[in-house]
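Engineer: requesting a structural model of the entry that follows:
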Amino acid sequence: MTMKTRKSIFIASCLLPGLFLFLLFKVYPTLQIFQKSLYLWTGLSDKPKFIGLQNYTDMFHDDTFLLSLKNTGLLMLVVPIVTLLIALVNASILTKSKLKERNIYRTVFFFPSILSFVVIAILWSFIYHPTMGFLNSGLEAVGLDKWALPWLGDQRVVLWALAVTLIWQAAGYYMVIYMAGIDGISPELYEAAELDGATRIKQFIHITIPMLWEIIRVTIIFSINGVLSISFVIVSVMTAGGPDHHSEVVMTYLYSQAFTNSNFGYAMAIGVFIFVISMILALLSNKLTERGTD
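Structural biologist: As a prediction, the model looks like this:
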């Protein structure tokens, strides 16, 4: 046996156990979800009934699912844009400014990212509380009583209240990523631009953003997928999809169909739909931002 063959066998012996576990616990369950989405199944019966694409047809005639899809789409559109913009601006200010307290600001902005999602949801539930909440109390203290609302009980504002929570949680995380990227930009570029009379805003637009574009592309995909996963916990704890499903998102609706209504086949069809949409959005965002890599 040659040395090359021995080396190949050793590498294979190291990789195969991990590959086996990945196939067993990742790939196989995923394929099972695709298969079970074609059945009428309660999750308990060992003889599910094959119904073909009926679950997928029912999805687009389900008003609650369509409302949850609309809510998720709005969050996925608004939250990443606002979050990444805040993160980028804060990262630029804290990296380039000469504030003595900038290390304190970095810690304060990043702190929400290390908290449990459940803790964040409970904290903001108290902030939004209609009678004891900090938000309404603050509005009343400055004479803006008319602006005080039952934030999590009002169909008009509940989704945007949740969006603020999601933005607050994630902005510090992406800020740290951008700060690391800005630290890697040559200071000579900024010095040359300053000598040419470029303002801080122009430096931000013409140097910082182009030099960070590859990082920004990655964080766009991360933030879009993050809304899908994090919103499940935030919505479940803060509103449970209410009032009247106006804060329902696709992940909470999937969970309720599976574990409340025992409609696992339909829930798996929703899961397949989410998987396909996530892949399409990731590819689309990558394609749309590709022009900035030249």
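Engineer: drop to CA atoms for contacts and neighbour counts, all remaining ones
Structural biologist: Fine.
Engineer: which other helices and strands does the longest helix along the chain contact?
Structural biologist: In the chain, ranked by residue count with DSSP state H as the criterion, the top helix is helix 63-96. Packing partners of helix 63-96 (3 or more C-alpha pairs under 8 Å, 6 or more residues apart in numbering; DSSP states H and E): helix 102-110, helix 158-183, helix 213-238, helix 250-255.
Engineer: I have a second one here; can you model it like the first so I can compare?
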Amino acid sequence: MRHKKGRSGFIAACVLPSVILFVIFMVIPTINVFKMSLYKWGGFSNNKKFVGFNNFKILFEDQKFFRSFQNSILLIVLVTIITLFFALVFAAILSRENLKGQNFFRVIFYIPNILSVVVISAIFSAIYDPTNGLLNSILGIFRGKDATPVLWLGDQSIVIYSLVIAMVWQAIGYYMVMYMASMTSVPESLYESADLEGAGKVRQFFSITLPLIWTNIRTTLTFFIISSINLSFLFVKALTNGGPDGSTEVFLSYMYGQAYTNSSYGYGMAIGVVVFLFSFGLSAVVNFATKREPLEF
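Structural biologist: As a prediction, the model looks like this:
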């Protein structure tokens, strides 16, 4: 009995600091966000006026918010699909094919993930530069030097896709390494049996590799979708600041602007509540849509 009490006390002593920090830095701030969304407050004074759900009423009539909502959805869908597709392809090639310098390619692909968003944004700002940028220099070879330069970060019709490229480049390596770790645990005997049956590389990937690493894919998919909401804010602030003319404004950048630039803190927190609920709802939908019985080998 004394041994059990001592063990329980030791576990509680180990867990308690984490629980306290979680409550202080996660639970309480989240509750405050919900609370402040019910007030009209500039954020820098003591004049708080309780307005109930009026902030939400204004929010759902705000066309700029809906535009940022559409941009966020577009980024989440495109970046998630493209990143996970190429991460799986590259992971399969480096795991299954006998290529020289595999470790070198792993390091090269992973480097963007260890760089800060500010550094990556500086790199892509140089690449997208309309006069001396790499992309326009390459296009100039085919279009001629006198051709009008493409404004990769200034044209409303393409700027969102310029952000997609930067975000995909940053994320591919991390998920590729995760998928490679899962693929290396698949028994080689399964592929040998498939070879004997006449199955090609593509068929083996969809019939053996993909089903056996599906649990990992499902987990990373949910994680990546949620992290894309945060990353899109960082890339927007560093590359475009929401421009041109709000064409790259996303959830969190619009919330930041309302709360800290326009002195509408309560309204900004109302946006934060919607983003919070949307994130959880989207996670639940993704988990439900990708649910399947795990395969064992």
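Engineer: need the TM-score between these chains.
Structural biologist: For these two chains in superposition, a TM-score of 0.95 is obtained (TM-score structural alignment, normalised by the length of the first structure); 294 aligned residues with a C-alpha RMSD of 1.6 Å.
Engineer: before we move on, the earlier item: just the helices and strands packed on helix 63-96 of the first structure: most buried one?
Structural biologist: helix 250-255 (a mean of 23; mean count of other C-alpha atoms under 10 Å).
Engineer: superposed on the second structure, what's the mean shift for it?
Structural biologist: Helix 250-255 of the first structure: mean distance to aligned residues in the second structure after superposition is 0.8 Å, counting by mean C-alpha distance after the TM-score superposition for the first structure.
Engineer: tell me how many other residues crowd residue 125 of the first structure.
Structural biologist: 21 (other C-alpha atoms under 10 Å).
Engineer: now check the second structure for the residue matching it.
Structural biologist: Here residue 125 of the first structure is matched to residue 125 in the second structure, going by TM-score structural alignment.
Engineer: gap between that match and residue 92 of the second structure?
Structural biologist: Distance, residue 125 of the second structure to residue 92 of the second structure, using C-alpha to C-alpha, to the nearest Å: 31 Å.
Engineer: and residue 68 of the second structure, by the same measure?
Structural biologist: 36 Å.
Engineer: the residue nearest the centre of the first structure and residue 117 of the first structure, how far apart?
Structural biologist: Nearest to the mean C-alpha position of the first structure, counting by C-alpha atoms, centre = their mean, stands residue 226 at 1.9 Å. From residue 226 of the first structure over to residue 117 of the first structure the distance is 12 Å, taken as C-alpha to C-alpha.
Engineer: again with residue 178 of the first structure
Structural biologist: Distance from residue 178 of the first structure to residue 117 of the first structure, by C-alpha to C-alpha: 22 Å.
Engineer: if we can go back for a sec, nearest to residue 147 of the first structure, of the helices and strands packed on helix 63-96 of the first structure?
Structural biologist: Minimum separation from residue 147 of the first structure across those (C-alpha to C-alpha) falls at helix 158-183, 13.6 Å.
Engineer: how far away from the center of its chain is the one helix or strand residue 21 of the first structure maps to?
Structural biologist: Assigned by DSSP states H and E, residue 21 of the first structure belongs to helix 3-22. Centroid separation for helix 3-22 of the first structure versus its chain: 36 Å, with C-alpha atoms, centre = their mean, to the nearest Å.
Engineer: equivalent analysis for stretch 18-31 of the first structure, please.
Structural biologist: Using C-alpha atoms, centre = their mean, the offset of stretch 18-31 of the first structure from its chain centre is 24 Å.
Engineer: list the buried ones in it?
Structural biologist: Within stretch 18-31 of the first structure, the residues that qualify as buried are residue 30, counting by 16 or more other C-alpha atoms under 10 Å.
Engineer: now stretch 75-83 of the second structure
Structural biologist: 75-76, 79-80, 83.
Engineer: tell me who's in contact with the residue nearest to the centre of the first structure.
Structural biologist: The contact partners of residue 226 of the first structure, by C-alpha atoms under 8 Å, 6 or more residues apart in numbering, come to none.
Engineer: go on, the one 4 residues further on?
Structural biologist: With contact set as C-alpha under 8 Å, 6+ apart, residue 230 of the first structure has these partners: 117, 166.
Engineer: quick one: it from residue 169 of the first structure, how far?
Structural biologist: 10 Å.
Engineer: returning to that earlier point: and the helices and strands packed on helix 63-96 of the first structure: which comes nearest residue 42 of the first structure?
Structural biologist: The nearest among those, by C-alpha to C-alpha, is helix 250-255 at 13.2 Å.
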